[in-house]
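> coords below, sequence missing:
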């Protein structure tokens, strides 16, 4: 099939992480049984808010042997593991939705604020999910899969930015180019550029765009974002060199309003194929980079 990756490599990787998180789930079960509840559903059905607060305080202060892992298999800190887990089983989003709510909740510390929010969510969710099987591992594993996919997407983007930065630094060292590779994103008219190259004469902005899937409305947004990033940079007098990593991108490269770009036609999951191609593409742009030194 034209060399395209048919297998859903992302799913395979995520399911491995989900299984890594199962021991935390099992330890949580052991914990609540020690508090007098036969299963998670029984805990969720607890109507005494003072009792819930007491149990949650014990939970957040307990020493768990296991931890949760993020979308690329890195362990979360203990406090983050406990917070993410309890919000995930309640079918909520700890960072995107609940973090702003927690920040506006009164309390002596972050744990007390989180407990207050959790109690409110418990009261809301309990009648919506009345069946025991909705709180057992198969159901929770599906929730984890969804949450970890979002985590993985964000982390993978950061991973490629770090890879490009590292290879640029190695390239400039190899060719003795006095160009700074910044470690921070640059914002320009609401556009974000992942990498900034600073020379004596000029700057280069490099947005790093990756995409695993091919079709649909998000593909159009992906293409639009690339064009907009280039346009905003050029309008403000910056040279823009986008880095696009996508297995099958429908955008017309000839229509990109920039002198140089890097397009690597590979699935972002295949780092072993991407790394050598990225090195070749960057090497081919040495003369362009040298102009800003």
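Thanks, I have it. Bear in mind that the values here come from a model prediction, so they are computed numbers and not experimental data. Residues are numbered from 1 along each chain as shown.
> When you work out contacts or count neighbours from here on, use the C-alpha atoms and nothing else.
Noted.
> Next one: the residue nearest the centre of the chain from residue 79, what distance?
Centroid-nearest residue in the chain: residue 154, 2.1 Å away (criterion: C-alpha atoms, centre = their mean). Distance from residue 154 to residue 79, counting by C-alpha to C-alpha, to the nearest Å: 21 Å.
> Could you pull out the buried residues of stretch 275-290?
The neighbour-count check on stretch 275-290 (16 or more other C-alpha atoms under 10 Å) flags 275, 277, 278, 281, 282, 283, 289 as buried.
> does the fourth one sit in a helix, a strand or a coil?
Secondary structure state of residue 281, per DSSP: H, G, I helix; E, B strand; the rest coil, is helix.
> Surely it touches residue 265?
No. Counting by C-alpha atoms under 8 Å, residue 281 stays clear of residue 265, with 11.9 Å between them.
> structure B:
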């Protein structure tokens, strides 16, 4: 009997499901009604399609349209969601949507320019977004670039960045809260900073201080471990440890990554926490993290 190889069957059975992509697509689709509301607003303003607005030659009219949209109340049942499906506030949602539509990064890039403009917050946003609109229309002049599908793909990309940031902050807070509970239960008098600190260009998510010293805790999470990004991830861990050591601090890195290929024995620190789980599995990761933190009570107690 001849065996016929079906590559699609092999892929489905041997490659883990891309949960991250699936979740991001779901959230991006949840955001379509918010996008559609903007398109309906443009039509009420005399633009048949998004493309017609993008290529508007009358800059004053386009800026006034953006300002009107920013001032306009959004129907209460419409929301724009972040990378883990939490709704943004209305003002932020409108700012993000327009920035994404015009292929820019509202938080990471555009917000820094707002302080250089005059006027009310919405006047400054309208001025800046209109300039971005004009530039985007010159770079992407084809009408098919301004349909929902390409905007959807941009949104997935932006939501992934949002998701990554949120996940990192989530575990930072879990570590901070867990340590606080452990210290209280074991009567260990140490202080835990409420915010991240930067030393030598490196960010440390949690700082624990006592009379006998300080421990810096970088929390590193990664959903997938393939390719060059995995090497960068490992390099970042080594660098965080190195900078802390050179600055005279003890460092306990926390690494939450499934199938991380880094060599734990090469880490230049006496203690570390590695959890071989996808950071999306918060309910599974958190109790393991608490257990591993409790195993280091003697290290923290030495700071008192």
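Perfect, thanks for sending it. Just so we're clear, the structure is a prediction, and the values are computed from it rather than from any experiment.
> TM value for the aligned chains?
The TM-score (TM-score structural alignment, normalised by the length of structure 1) is 0.93; 290 aligned residues with a C-alpha RMSD of 1.9 Å.
> Could you find the counterpart of residue 286 of structure 2 in structure 1?
Applying TM-score structural alignment, one finds that residue 286 of structure 2 aligns to residue 275 in structure 1.
> which element is that match on?
According to DSSP states H and E, residue 275 of structure 1 maps onto helix 271-283.
> Tell me if residue 161 of structure 2 really is in a helix.
Yes. Under three-state DSSP, residue 161 of structure 2 sits within a helix.
> Contacts only, for it.
residue 83 (C-alpha atoms under 8 Å, 6 or more residues apart in numbering).
> From residue 105 of structure 2, how far out is it?
10 Å.
> Residue 22 of structure 2 now?
From residue 22 of structure 2 to residue 105 of structure 2 the distance is 23 Å (C-alpha to C-alpha).
> So for these two, which sits in the more crowded spot?
residue 105 (15 against 10; other C-alpha atoms under 10 Å).
> That one pairs with which position in structure 1?
Here residue 105 of structure 2 is matched to residue 93 in structure 1, going by TM-score structural alignment.
> correct me, but its match touches residue 86?
No. Contact criterion C-alpha under 8 Å: residue 93 of structure 1 and residue 86 do not qualify, at 10.1 Å.
> so where do the strands sit in structure 2?
191-192, 197-199, 202-204, 206-210, 213-217, 219-222, 250-251, 254-257, 273-275 (DSSP state E).
> For those strands, could you give me JSON lines that also reports mean neighbour count and distance to residue 14 of structure 2?
Below are those laid out as JSON lines (neighbours: other C-alpha atoms under 10 Å; distance: least, C-alpha to C-alpha, whole Å):
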{"stretch": "strand 191-192", "mean neighbour count": "16", "distance to residue 14 of structure 2": "44"}
{"stretch": "strand 197-199", "mean neighbour count": "12", "distance to residue 14 of structure 2": "41"}
{"stretch": "strand 202-204", "mean neighbour count": "18", "distance to residue 14 of structure 2": "37"}
{"stretch": "strand 206-210", "mean neighbour count": "19", "distance to residue 14 of structure 2": "38"}
{"stretch": "strand 213-217", "mean neighbour count": "21", "distance to residue 14 of structure 2": "36"}
{"stretch": "strand 219-222", "mean neighbour count": "21", "distance to residue 14 of structure 2": "21"}
{"stretch": "strand 250-251", "mean neighbour count": "21", "distance to residue 14 of structure 2": "38"}
{"stretch": "strand 254-257", "mean neighbour count": "22", "distance to residue 14 of structure 2": "20"}
{"stretch": "strand 273-275", "mean neighbour count": "18", "distance to residue 14 of structure 2": "23"}
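> Brilliant, that's me finished.
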